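Chemist: Provided below are the primary sequence and the corresponding predicted coordinates.
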Amino acid sequence: LGPDIVDGLARNGWDAVRRTTLPDPGPDPSRRLLVLGGPDGHLDPDEFTLVTLLRLRAAERESGLRSPTVAELTDARHQPLAPAGPQTDLVVGGRLVGLLMAQVSQTVELAGAFDELFSPVGNAVRLRPATDFVPAGTEASFAALVEAAGLHGATALGYRPGDSRIPLLNPPKTAVRCWSHEDVLIVVTTAAALRPDEGQARPDSETSPAR
């Protein structure tokens, strides 16, 4: 990655790391890590990713802290080998492209939607802390968060519980749960549509479910 991209990631709370540039002094729950693979042309770029993840897991065990992490693998066969923690997302690049191509081949109209979502500007799928919308410890339904996101021009698609690596897309809107700092809301929005200091959803006792 070029310095401009790295600086842009840093301004948005992301640290791009390789095995030679692990965060110092150690894991920081307030920072998000993007694990980079090996240099272009390397016979096995996933080797760098796996080694970096291994070192990160060791640092987390030693410090007792965890950093949310996203790492890309080029070969799906390496996914079972990746030492991924509970807050680690693994993205298999080739598989993602294959899924996109398969969907576009079946429904051509989706090409425009994907162009919009994956372009550097405009709407995109983004992850936002659930506590941007409800205070930590609040019992509220997903409908309450859908409503709050809509007030800011965003569409909530689902959420990922803090204790799970599996996102829940289009979950039941009426089920009430206790939201924590580690829960993440999945939304479609523009970069400027939501900010952490913007308004929060009200508990279910004070708001009606979103339609």
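Modeler: Done, it's in.

Chemist: when you work out contacts or count neighbours from here on, use the C-alpha atoms and nothing else.
Modeler: Fine.

Chemist: name the single longest helix found in the protein.
Modeler: What stands out as the longest helix in the chain, according to DSSP state H, is helix 46-63.

Chemist: what are the buried residues along that one?
Modeler: For helix 46-63, the neighbour count (16 or more other C-alpha atoms under 10 Å) marks 46, 48-54, 56-57, 59-60 as buried.

Chemist: ok, so of those, who is nearest D89?
Modeler: Sorting the buried residues of helix 46-63 by how near they are to D89, with C-alpha to C-alpha, puts L53 at the top with 11.2 Å.

Chemist: quick check: the closest residue to P129 other than its chain neighbours vs F48, distance?
Modeler: Using C-alpha to C-alpha, 6 or more residues apart in numbering and skipping the chain neighbours, the partner closest in space to P129 is V184 (4.5 Å). Counting by C-alpha to C-alpha, to the nearest Å, the separation of V184 from F48 is 28 Å.

Chemist: included below, for side-by-side comparison, is a second structure:
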Amino acid sequence: MAKRQKTKPNQADRLLVIACGMIAREVLAVKEQLGLDHLDLTCLPAEFHFYPDRIAPAMDKAIEQAKADGYVDIFVGYADCGTGGLLDRVCEKHGVERMAGPHCFAFYQGMDAYAKIADDDMMSFYMTDFLCRQFDAFFMKPLGLDRHPELIKDYFGNYEKLVYLAQTDDPELDKVAEKAAKMLGLAYERRSTGYGDLTEELAQAAAVA
């Protein structure tokens, strides 16, 4: 179930973004950057990153609840994210739009840029600011790597490179990404992406709200 901020009066005049918890900080940063005062945010659990089959049904319920709360303009802060088109069916059902692309790793880089390097990145393991902050909670503990480091080869043996898609310039996050690459035995590359297409798509969604 989505966690909702306290609703404000006249929701019909506001834009509600229902986003993945993994990009909540970034959505709020873009909101502040662009001065989108009429944008509200609610998020589905970030852990759905590991359970993409849960995204579409949870989004369906979240949109229904948002409409019941009085929101007319709703934007889905997800790409397909492993739903295999099921999220698109939910969006079509409710007449709402979502982020373009297959996943956040694509729209952070910008879809045009991603299209040019997607084939070369087939063997790359992506990290973002969120995944750097939550590396232990999202990888080390769930995969048991903190207790059984020998499993690293089983989980990451097919990767060749760790690519850190940096939304911000934070030396502490750089250290986490570099340490992760070393631990996983992968080459390391840092790409400063900022918020990529997220900025433009939120701006467009807010403009029509």
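Modeler: Good, I have the coordinates. Predicted, not measured: the structure shown is a model, and the values here were computed from it.

Chemist: got a TM-score for the pair?
Modeler: Comparing the chains after superposition, counting by TM-score structural alignment, normalised by the length of structure 2, produces a TM-score of 0.34; 108 aligned residues with a C-alpha RMSD of 4.6 Å.

Chemist: rewinding a little: look at the residue nearest to P129 of structure 1 and say how many residues are nearby.
Modeler: 21 (other C-alpha atoms under 10 Å).

Chemist: my guess is it contacts Y159, does it?
Modeler: Yes: contact criterion C-alpha atoms under 8 Å: V184 of structure 1 and Y159 qualify, at 5.5 Å.

Chemist: sorry, back to before: helices or strands up against whichever helix or strand comes after the longest helix of structure 1?
Modeler: Tracing the chain C-terminally past helix 46-63 of structure 1 and defining elements by DSSP states H and E, one meets strand 69-73 next. With contacts taken as 3 or more C-alpha pairs under 8 Å, 6 or more residues apart in numbering; DSSP states H and E, strand 69-73 of structure 1 sits against strand 32-35, helix 46-63, strand 88-92.

Chemist: can you give me the buried ones in the helix or strand where I152 of structure 2 lies?
Modeler: Here I152 of structure 2 sits within helix 152-156, counting by DSSP H and E. When burial is assessed from 16+ other C-alpha under 10 Å, helix 152-156 of structure 2 yields the following buried residues: 152, 156.

Chemist: which parts of structure 2 are strands?
Modeler: Along structure 2, counting by DSSP state E, strands occupy 15-20, 39-44, 73-77, 97-98, 124-127, 161-166, 187-192.

Chemist: is it possible to get a markdown table of those that adds mean neighbour count and distance to L87 of structure 2?
Modeler: Output for those, formatted as a markdown table (neighbours: other C-alpha atoms under 10 Å; distance: least, C-alpha to C-alpha, whole Å):
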| stretch | mean neighbour count | distance to L87 of structure 2 |
| --- | --- | --- |
| strand 15-20 | 25 | 12 |
| strand 39-44 | 22 | 13 |
| strand 73-77 | 24 | 9 |
| strand 97-98 | 20 | 9 |
| strand 124-127 | 18 | 22 |
| strand 161-166 | 23 | 24 |
| strand 187-192 | 15 | 28 |
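
Chemist: surely Y114 of structure 2 touches A106?
Modeler: Yes: the criterion here is C-alpha under 8 Å, and Y114 of structure 2 meets it with A106 at 5.6 Å.

Chemist: which one's more surrounded, these two?
Modeler: Under the criterion of other C-alpha under 10 Å, the comparison of Y114 of structure 2 against A106 puts A106 first, with 21 against 17.

Chemist: contacts only, for that one.
Modeler: Contacts were defined as C-alpha atoms under 8 Å, 6 or more residues apart in numbering; by that measure A106 of structure 2 touches Y114.

Chemist: fine, thanks again, bye for now.
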